[in-house]
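Chemist: 3D model of this:
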Amino acid sequence: MTRITAAVCATHGAPLQIEQLDLRAPLAGEIEVTLEAVAICHSDIHYADGAWGGDLPAVYGHEAAGRVSALGDTVTGLAVGDRVVVTLIRSCGTCPNCSGGKPTLCDTPRANASPLSRQDGTSVVQAMNCGAFASHVVVDQSQVVPLPDDIPPEAVALLACGVITGIGAVVNAARLRPGQDVVVIGAGGVGLNAIQGARIAGARRIVAVDVTQEKLDIARDFGATDGVLATCPAPWKAVQQILGRGADAVIVTVGAIPAYNDAPRYLGWGGKVVMVGMPHSGAMAEFEPVVLAYMAQGMVGSKMGDVVIRRDIPWMADLYRQGRLKLDELVSGRWRLDQINDAIADTKAGGAKRNVILF
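Modeler: As a prediction, this is how the structure comes out:
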């Protein structure tokens, strides 16, 4: 057992508690990672607030970077000391989805119990297969990708979720082609990366739609060619005036029902809405199916950008090293683990792109 420090959610909606937990040694196919950084994602906050239910006590956190500190039996391709990005994408490699190139949809049940426990023996949920609001994690080897030492740990951590989700939604789910037009609804952490993905993919115009002018200004720094306030009357009409037609792809990166209700209105003929942002369970949206049918439009969900992490994360890391992908600029603040509740409050306030806990 390794004694670790973690931020534990004991009650939904309450501040996280800093506790000393026990972390068992890695089993076959698992590795232990001593963390250097973990970013705070809105998904962690929604889970901690009880938006999607879940058992407690639990440790959240799933955008992490660190160094391999122990190996279980049968682990290959990794060594103690390797710098790795730790993701929540755990794949068996053999189920129909994994075999079909969709590891984000792996449907093989988790085989091992949570490696976390309190000192009295009470099991603690390792949320999202990571539990990375902690000094150490034990995860399946399929969840990590080794990356070069010259990339800062904050940048490595961001490649675990927000970056791959945003870029992947454009490149993998929307399959954007050069010269097409994109609307990105929401200019937060994931939205900014969708904008970067559209720029990298060669979009003609990239229109950011958000409720604040401040976020629209930031979106331009990441590649948006235009910005439209979501609070203006019929913002989709303003977007169509900018583009001269409807969009080829609309990427919804916020979990807001009004955004989903309006998303198809931005589309042109044959366009596609890519659904990324996750509303609370039970929330319902409405759309007019006859329009989608007549205009040959579509709506598709995108989980974690439909990425294959061993293919896509090294590609994105190389774009960063070339200066073509902004990661350092996404970091709004650096915090200690004992400041995590302040970092979460700052994230909830809406101004942060990504707050990062450093160990």
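Chemist: contacts, neighbours, all on C-alpha from now
Modeler: Noted.
Chemist: now the helices for the stretch 101-250 of the chain?
Modeler: Using DSSP state H, counting those that start in this stretch, the helices of the stretch 101-250 of the chain run over 153-158, 162-168, 189-201, 213-221, 235-243.
Chemist: ok, and what's touching the longest one?
Modeler: Outside helix 189-201, the residues within contact range by CA atoms under 8 Å, 6 or more residues apart in numbering are 162-171, 176-178, 182, 184-185, 206, 208, 219, 222-224, 251-254, 324-326, 330, 353-354.
Chemist: what is the orientation angle of that helix with helix 213-221?
Modeler: Comparing the axes of helix 189-201 and helix 213-221 via axes from the mean of the first three to the mean of the last three CA atoms, to 10 degrees yields an angle of 30 degrees.
Chemist: Can you point out the buried residues in helix 189-201?
Modeler: 189-201 (16 or more other CA atoms under 10 Å).
Chemist: Closest one to F133 out of those residues, please.
Modeler: G189 (18.6 Å; CA to CA).
Chemist: any idea how far W236 is from the closest one?
Modeler: Distance of G189 to W236, given as CA to CA, to the nearest Å: 22 Å.
Chemist: which residues touch the closest residue to P146 other than its chain neighbours?
Modeler: In this structure, P146 finds its nearest non-sequential neighbour in V84, 4.2 Å apart by CA to CA, 6 or more residues apart in numbering. Residues near V84 by CA under 8 Å, 6+ apart: 65-68, 144-147, 156.
Chemist: Could you also give me the structure for this next sequence, so I can compare it with the first?
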Amino acid sequence: MHAFAVLPDDSTIHHLDIPTPVPEGRQVLVKVTRAGVCHTDTHLRTGGYDLGSRGLMNLKDRGFEYPMVLGHEVVGIVEQVGDDVESVRPGNVRLIYPWIGCGECRHCRDGSDNRCAAGRHLGVARHGGYAEYILVPDEKYLVDIDGIDPSWAATLACSGLTGYSAVDKILPLEPDEPVVLFGAGGLGLTAIALLRARGHRNICAVDVAERNLALARNLGASSTVLSGPGTGAKDIRRVIGGPASAVIDFVNNGATATSAFEVLSKAGHMVQVGLFGGEVTIPTALLALRMIHIEGSFVGTLSQLQDLVRIAQSGKLPRIPVVERALSAEAVSGALDDLATGAVAGRIVLTA
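Modeler: Next up is the predicted model:
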């Protein structure tokens, strides 16, 4: 089968021919029709994450295997099933939950695969969706998306699920309590749509691009702040009329994390999502005196994705902008370049 992969110490996307997997047991072979492009793919392509003064977290040194076929936002058509599969059959269109764990630890047994310390995520530790086919290790990870546009549905597997999980962590709040979101790309726009769908009214989006802020207002942000040199917590507080009850940081670099902490009210909730890297210094006494709750958030559970899809099917979730491009080595490379430089409003989905 055709696959588009990154090699070790080489950011070029290569066109490879690799054997087509044959499903066994509860495994399902899916023919890829949609593959979303995510910021996580840009980090996997460059080989690591910025840890500030601790340097680079090198993925190859941590056991990640190359060549790596990226792509974890995948919709496709069931091509072939293992002998023990009961819930799907060839021809079914399904969204894939990619955040798969070891299947044995307590987190996996509880349905929280995303918390597994030995995760075997599709598009990360297993070959992903930038390919002709993808092998799903268990039929339970396939989600029916009947009635939803497949390109938009693909984004729900990561940007949608990540936004849903982060919003889950700050709610319930009173509808008019200020919530600040750093980053109005695909993740931030999804979170705004979800907050509005769940009845929240006071939402401030912060971004470096006015184009993204315009989209945020269209999706329901009640206020926006154009970030730039010299912009800080005081500017955000002035716009929202005081401190924020909660902050979700979809950028999560040193500057945004610092502003996120400073903008919070007493007993405020700070959810760190983005992987742009860096570090932040927080006064420990203030952390205790102000009773600030800081929490990291990484994607979400299979049950949360199923809930999110049901919300989308109900028509209560506004659709974020999606740009479609053909699935090829050149398109994967170009999409990752555009994403890394901030040249994309919404999400890119590659179509086969």
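Chemist: just to revisit the earlier point, distance to D318 of the first structure added to the helices of the stretch 101-250 of the first structure, as a markdown table?
Modeler: Output for the helices of the stretch 101-250 of the first structure, formatted as a markdown table (distance: least, CA to CA, whole Å):
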| stretch | distance to D318 of the first structure |
| --- | --- |
| helix 153-158 | 12 |
| helix 162-168 | 13 |
| helix 189-201 | 13 |
| helix 213-221 | 20 |
| helix 235-243 | 31 |
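Chemist: coming back round to it: keep only the contacts of V84 of the first structure that stay in contact in the second structure.
Modeler: Using both residues aligned by TM-score structural alignment, their matches' CA atoms under 8 Å, the second structure keeps these contacts from these: 65-68, 145-147.
Chemist: where exactly do the strands run in the stretch 251-352 of the second structure?
Modeler: Taking DSSP state E, counting those that start in this stretch to define them, one finds strands in the stretch 251-352 of the second structure at 264-272, 293-296, 322-326, 347-351.
Chemist: of all those, which lies closest to R109 of the second structure?
Modeler: Evaluated over the strands of the stretch 251-352 of the second structure, closeness to R109 of the second structure peaks at strand 293-296, with 21.4 Å, by CA to CA.
Chemist: counterpart of G191 of the first structure in the second structure?
Modeler: In the second structure, G191 of the first structure lines up with G188, judged by TM-score structural alignment.
Chemist: Quickly note the distance from that match to L213 of the second structure.
Modeler: 10 Å.
Chemist: residues shared between the contacts of these two?
Modeler: Shared contacts of G188 of the second structure and L213 (CA under 8 Å, 6+ apart): A205.
Chemist: Most neighbours of all the contacts of V84 of the first structure, which one?
Modeler: Neighbour counts for those (other CA atoms under 10 Å) peak at A65, which has 33 neighbours.
Chemist: That one belongs to a strand, doesn't it?
Modeler: Yes - A65 of the first structure: assigned to a strand according to DSSP: H, G, I helix; E, B strand; the rest coil.
Chemist: ok, it - contacts?
Modeler: With CA under 8 Å, 6+ apart, A65 of the first structure has these contacts: 35-38, 83-86, 153-154, 156-157.
Chemist: Recalculate using a threshold of 6 Å.
Modeler: With contact taken as CA atoms under 6 Å, 6 or more residues apart in numbering, A65 of the first structure is in contact with 35-37, 84-86, 153, 156-157.
Chemist: any idea what T12 of the second structure aligns with in the first structure?
Modeler: Alignment note: T12 of the second structure maps to P15 in the first structure; criterion TM-score structural alignment.
Chemist: just checking, that match is part of a strand?
Modeler: No - per three-state DSSP, P15 of the first structure lies outside any strand segment and is coil.
Chemist: How about it: what's its closest non-neighbour residue?
Modeler: Among residues not flanking P15 of the first structure along the chain, N341 sits closest, at 6.2 Å (CA to CA, 6+ apart).
Chemist: which residue lines up with that neighbour in the second structure?
Modeler: Match for N341 of the first structure (TM-score structural alignment): S333.
Chemist: so stretch 162-169 of the first structure aligns onto which residues of the second structure?
Modeler: Mapping stretch 162-169 of the first structure onto the second structure (TM-score structural alignment) gives residues 159-166.
Chemist: Show me which residues of the matching stretch are buried.
Modeler: 159-166.
Chemist: Nearest to S227 of the second structure among those residues?
Modeler: G163 (20.9 Å).
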